[in-house]
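1. coordinates only, sequence not included:
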């Protein structure tokens, strides 16, 4: 039998490793930004073209690389961060495994320009698919410029799996924000297709958060600060009244590295217990500093998940810290057993002596509750007198009894002729000849609204109601950009815009089916849905929009419906083109035949 196990060529091994390290353009952005930070840069510029598919370039003013280092950095497992395995458990840098640049160079055209301060000339290297094409000395500024062009050019299958430019840009901005929030002392610039998206100057944490998420964010923030032997917690949480229906503005940083932790998130949410509306999520920007040897950050390829040695203690401290700050800044009620000046005795009555006069009590020794005369002469006011217990029966006439019976009969007749019934404010039961139909009121209304919105957006001319006073809504700069890219579709749906600024949009008209109080919620939900997926086809843009509107505006579970509203919902549902499923593929109703009902009792 011939041997079948063989070593993979280096370029194939690098492409396989790239599949783990580079999932999309945002992965490249994260690696290059972190390398620039590790190089000690104080100014970092990120240039993008076509959502990073054509170009991703990071330019920094860090310490740069020597000729040998410039060549070595593209080798697999080449790193300056660790020398022995134990170093993995005492890391204070971003990149450390030495896979990123080798993986990127295997699936793109890469051009590196770098220079250290002590050298007169820098180094330029061009690589295509792991192969070094040229290496020259050049005149360049101190620091490093690394351009990644034509990502996945030699793996077309992987390139085809990339989403639309809008979605990929959003992922890049997410990574950019995480790095920028972790390092407020560094100046960051982001340009996309020659347009400036961010210019974040070196500042403190609060100013950095406001610069990224808009000026309105400043009034929302509650400071967090706690120092213990095992952890230091700093940062901000947003006030409960500004909680959102999406989880976007939730950031944990451990030793200046962004992480995801459902466990720590639960601690924060628990601290907001009783302060949030149902279905909303708090915003927070929390920075945790722990000893490097108490965490393991190499358990996940993207290094966004880490393992703590004493996570239960961290949970308790984090929850208590957030809860304390909410109380300290009068955001949440708090019990304080220290003296409160507001409860002191007012000055003008401090010297007053309490009266010691004992109130007199008058007793009628001849009172007998069983004597009718006593009831009439009792000192209670006449309108509050209690009739004798016999009157409870003697006052009811035969005519009253007959009237009650007639009312009960009429009610039974009404119930027997009613076509629909609401069950637990969630389901509607409708009678049919063959049995009954159980309808999920929320899912059914989603289907009705979805088809109505889709028709009004794509077929009919949408009706718009003009607002008496235009509504100005604040968003982050990237959300404003996203709204602007779908402005035409929103106008087709019935929205009318007056003005766009860097962090706000003014709306002067809305669809007739939308109330003014719902505008912010609808747009936030829409942006969240678009953030998750925006197909390239323009019709699919309308489809995502119709689904988002239907989900946000539909009748929710727990809503009481009148009989007329129930019947209207049933009729509208079965007038739809596809009444059996919601816009998201869930079953809207279930039919139970008489035979199926009989089987429930015969089994």
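-> Yep, that arrived. All values reported here derive from a predicted model rather than from experimental measurement.

2. from now on I want contacts and neighbour counts done on CA atoms only, so please keep to that.
-> Will do.

3. residue 22 and residue 28 touch, don't they?
-> Yes: using C-alpha atoms under 8 Å, residue 22 is in contact with residue 28, at 6.3 Å.

4. overlap of the contact sets of those two?
-> residue 104 (C-alpha atoms under 8 Å, 6 or more residues apart in numbering).

5. helix/strand/coil for the residue nearest in space to the middle of the chain?
-> With distances taken as C-alpha atoms, centre = their mean, residue 247 lies nearest the centre of the chain, 1.6 Å away. Following DSSP: H, G, I helix; E, B strand; the rest coil, residue 247 is assigned to coil.

6. ok, the closest residue in space to it that isn't next to it in sequence - contacts?
-> In space, and not counting its chain neighbours, residue 247 is closest to residue 281: 6.0 Å by C-alpha to C-alpha, 6 or more residues apart in numbering. The contact partners of residue 281, taken as C-alpha under 8 Å, 6+ apart, are 243-247, 269.

7. at 6 Å what do you get?
-> Neighbouring residues of residue 281 by C-alpha atoms under 6 Å, 6 or more residues apart in numbering: 243-245.

8. with residue 526 instead?
-> Listed by C-alpha under 6 Å, 6+ apart, the contact partners of residue 526 are residue 548.

9. which stretch of helix or strand covers it?
-> Taking DSSP states H and E as the definition, residue 526 sits inside helix 519-532.

10. buried stuff in that helix?
-> In terms of neighbour count (16 or more other C-alpha atoms under 10 Å), helix 519-532 has its buried residues at 519, 522-531.

11. closest one of those to residue 15?
-> residue 531 (28.6 Å; C-alpha to C-alpha).

12. how close does the closest residue to the closest one other than its chain neighbours get to residue 250?
-> Distances taken as C-alpha to C-alpha, 6+ apart put residue 167 closest to residue 531, at 6.2 Å, once the chain neighbours are dropped. According to C-alpha to C-alpha, to the nearest Å, residue 167 stands 19 Å off from residue 250.

13. next up, a structure to set beside the first:
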């Protein structure tokens, strides 16, 4: 008898379930995508015991007739794909036809569906992949699927599930993601008869962010929008019966970007707060993460990450979503163009916005020292030391370890003196902190964006979002040049008065930003100013440092250095950029060499000539800038403020430290109880 045999459909479906379904959140993801593809405007999700006991998702989509309901549980049965050519232009969230049979093979499934055009709907029950009951039923238009006893017939898989609170946090984070991507739809998530997420339809993404996360979160984000034309010449010609005779062979296609990005003052320790949606599909992509990091280069520290919510829209044939069973990884046809477009759009938005940092926001940002543990498919780089838990990682840390925060959708009446959801509110016995962390995906630490003890009515999302946008537009760094210096604080910080409040400027990092941008401009036109030293400065290096120096010597020369080897482990510096001398010059060289060595140890897409150039410019600027504890006369302070106002990024120094903080007039009035 031969060794090779054909697996039964039941075993094949359970193997497929291992790729598609690995935890309750995976089931919710597949069923949510089906509901969205069905044109649903209202989606209700109910879970019990974190999804282990029950997952029920109901929608008001177009539903199915009896025959379609039976076929939907056959493997590779789908209404969204007919030919192999259509794989090149997937316009729906689901298309494989594996989700329902895979789920049904490892759980007990009940389906109620109706099209609204037939006299009755269909009720169907499946357990372990076998149909047990099919009957007609009086049902409204739409579909409701109940999945109970997940992995009841695969106990080895069931034991790898995490605690109920952890599984619930994954489900809540996932529903929040889809609510952000589809603001025009109504999402509702309930657990143990309590509402965790309630997101009614709104007109704009800003209103959805306000409704879910609150006013303070939205106030920390700035909008971005851009578009460009794609090169479509490489795509195959459509058949003659589909081609417009007046249309050229080069079919135009647009790449559009919209969303929100955080001010430089808001910094995170990992990529958990970066969300990327391509055609409303949540993805993870190294290319996009790198483009975002490049946009914030020399604006925030290299070890910090921004909060970004980006929506990319492009023709379906420009992105291949058929590269991963969970459909969270994609490939772009024009990778370089999309990368540069995202990077430049964010960078230009930062230059135009010139956001100012307030005292309270800066303090809250500096306190954000714990990474988020919420799973975000689309925010990890495989193998990175800070990669967050994902929906498919059963060994990821429990969400119960994360710090608490407030859920701002306000589904229940608040309890004075307690967080909106206390332990006594949860029949399932969830800890107070673990449930609340489930919906936090943009900001940590806790942000009391809506005072749960306040009796003041909340403004409508549209009105609140418009008010926040108006305040952001009015508060920028464009007025730096009109500030009136009043003096120095301990010869280190400039105090200045403006129409919008009291300003404190760090004189060292302000001058550092001015010098940094000047060095880059001079380097670009090959007009770097250098000064010759009276006596060559001898710098002792270690053998490995000499190797690194040889690799960056050409770029150092183009930045104003004249350095020659002077023995096996010694360099003779004969000329240096203006402003560098003595010990500062030696420290600068050692710093650049050490940083270049560290960059080589950690291979990254960002390590290129531009990275080396900005690293050298930042180091020169840091060691040449005005130091703290340096008295400045009024004219010198005025000159520094005027020069800072001319820079592209007066928000932070090249190493990411804030330059200026504003104590706004409104905050001053509030502190003195004037308002």
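-> Right, received. Where do you want to start? On a predicted model such as this, the values are computed, not experimentally measured, just so you know.

14. TM-score, when you put one on top of the other?
-> The TM-score (TM-score structural alignment, normalised by the length of the first structure) is 0.56; 357 aligned residues with a C-alpha RMSD of 2.6 Å.

15. now the residue nearest to residue 531 of the first structure: which helix or strand?
-> Assigned by DSSP H and E, residue 167 of the first structure falls in helix 165-182.

16. what is that helix packed up against?
-> Packing partners of helix 165-182 of the first structure (3 or more C-alpha pairs under 6 Å, 6 or more residues apart in numbering; DSSP states H and E): helix 25-38.

17. the helix it packs on vs the second structure, average distance?
-> Following superposition, helix 25-38 of the first structure is found to deviate from the second structure by 0.4 Å on average (mean C-alpha distance after the TM-score superposition for the first structure).

18. where in the second structure does the helix or strand just after that helix fall?
-> Per DSSP H and E, helix 25-38 of the first structure leads on to strand 43-49 as the next helix or strand towards the C-terminus. On the second structure, the counterpart of strand 43-49 of the first structure by TM-score structural alignment is residues 42-48.

19. how far is the matching stretch from where the chain is centred?
-> Mean C-alpha position of stretch 42-48 of the second structure versus that of the full chain (C-alpha atoms, centre = their mean, to the nearest Å) differs by 25 Å.

20. before we move on, what about stretch 310-319 of the first structure?
-> Taking mean C-alpha positions (C-alpha atoms, centre = their mean), stretch 310-319 of the first structure and its chain are 23 Å apart.

21. in it, what's buried?
-> 314-315, 317-319.

22. can you give me the strands for the stretch 501-650 of the second structure?
-> Here the stretch 501-650 of the second structure has its strands, by DSSP state E, counting those that start in this stretch, at 501-506, 530-540, 562-565, 570-577.

23. oh, I was asking about the stretch 1-150 of the second structure
-> 42-48, 54-59, 108-114, 121-127, 130-137, 142-148.

24. could those go into JSON lines alongside distance to residue 5 of the second structure and mean neighbour count?
-> Below are the strands of the stretch 1-150 of the second structure laid out as JSON lines (distance: least, C-alpha to C-alpha, whole Å; neighbours: other C-alpha atoms under 10 Å):
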{"stretch": "strand 42-48", "distance to residue 5 of the second structure": "39", "mean neighbour count": "21"}
{"stretch": "strand 54-59", "distance to residue 5 of the second structure": "35", "mean neighbour count": "23"}
{"stretch": "strand 108-114", "distance to residue 5 of the second structure": "28", "mean neighbour count": "25"}
{"stretch": "strand 121-127", "distance to residue 5 of the second structure": "25", "mean neighbour count": "21"}
{"stretch": "strand 130-137", "distance to residue 5 of the second structure": "22", "mean neighbour count": "14"}
{"stretch": "strand 142-148", "distance to residue 5 of the second structure": "32", "mean neighbour count": "23"}
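
25. can I get those strands in CSV with distance to residue 224 of the second structure?
-> Shown next, in CSV, are the strands of the stretch 1-150 of the second structure (distance: least, C-alpha to C-alpha, whole Å):
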stretch, distance to residue 224 of the second structure
strand 42-48, 28
strand 54-59, 32
strand 108-114, 40
strand 121-127, 45
strand 130-137, 49
strand 142-148, 36
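
26. and of the ones you listed, who's closest to residue 220 of the second structure?
-> strand 42-48 (29.1 Å).

27. and that closest one with helix 164-181, angle?
-> Relative orientation of strand 42-48 of the second structure and helix 164-181, computed by axes from the mean of the first three to the mean of the last three C-alpha atoms, to 10 degrees: 170 degrees.

28. could you say what helices and strands strand 42-48 of the second structure packs with?
-> Using 3+ C-alpha pairs under 6 Å, 6+ apart, strand 42-48 of the second structure sits against strand 54-59, strand 186-191.

29. what angle do that strand and strand 142-148 make?
-> Angle between the axes of strand 42-48 of the second structure and strand 142-148 is 10 degrees (criterion: the same axes, to 10 degrees).

30. hang on, the earlier thing: got the strands of the stretch 501-650 of the second structure as CSV, with mean neighbour count columns?
-> Below are the strands of the stretch 501-650 of the second structure laid out as CSV (neighbours: other C-alpha atoms under 10 Å):
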stretch, mean neighbour count
strand 501-506, 20
strand 530-540, 15
strand 562-565, 18
strand 570-577, 20
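
31. out of those, which gets nearest to residue 646 of the second structure?
-> strand 501-506 (15.2 Å).

32. so which bit of the first structure is that closest one matched to?
-> So strand 501-506 of the second structure sits over no part of the first structure, by TM-score structural alignment.

33. off-centre distance for that strand?
-> 30 Å.

34. from residue 17 of the second structure, how far out is residue 154 of the second structure?
-> From residue 154 of the second structure to residue 17 of the second structure the distance is 11 Å (C-alpha to C-alpha).

35. do residue 298 of the second structure as well
-> Residue 298 of the second structure sits 45 Å away from residue 17 of the second structure, going by C-alpha to C-alpha.

36. please pull up the equivalent of residue 257 of the first structure in the second structure.
-> Checking TM-score structural alignment: residue 257 of the first structure goes with residue 281.
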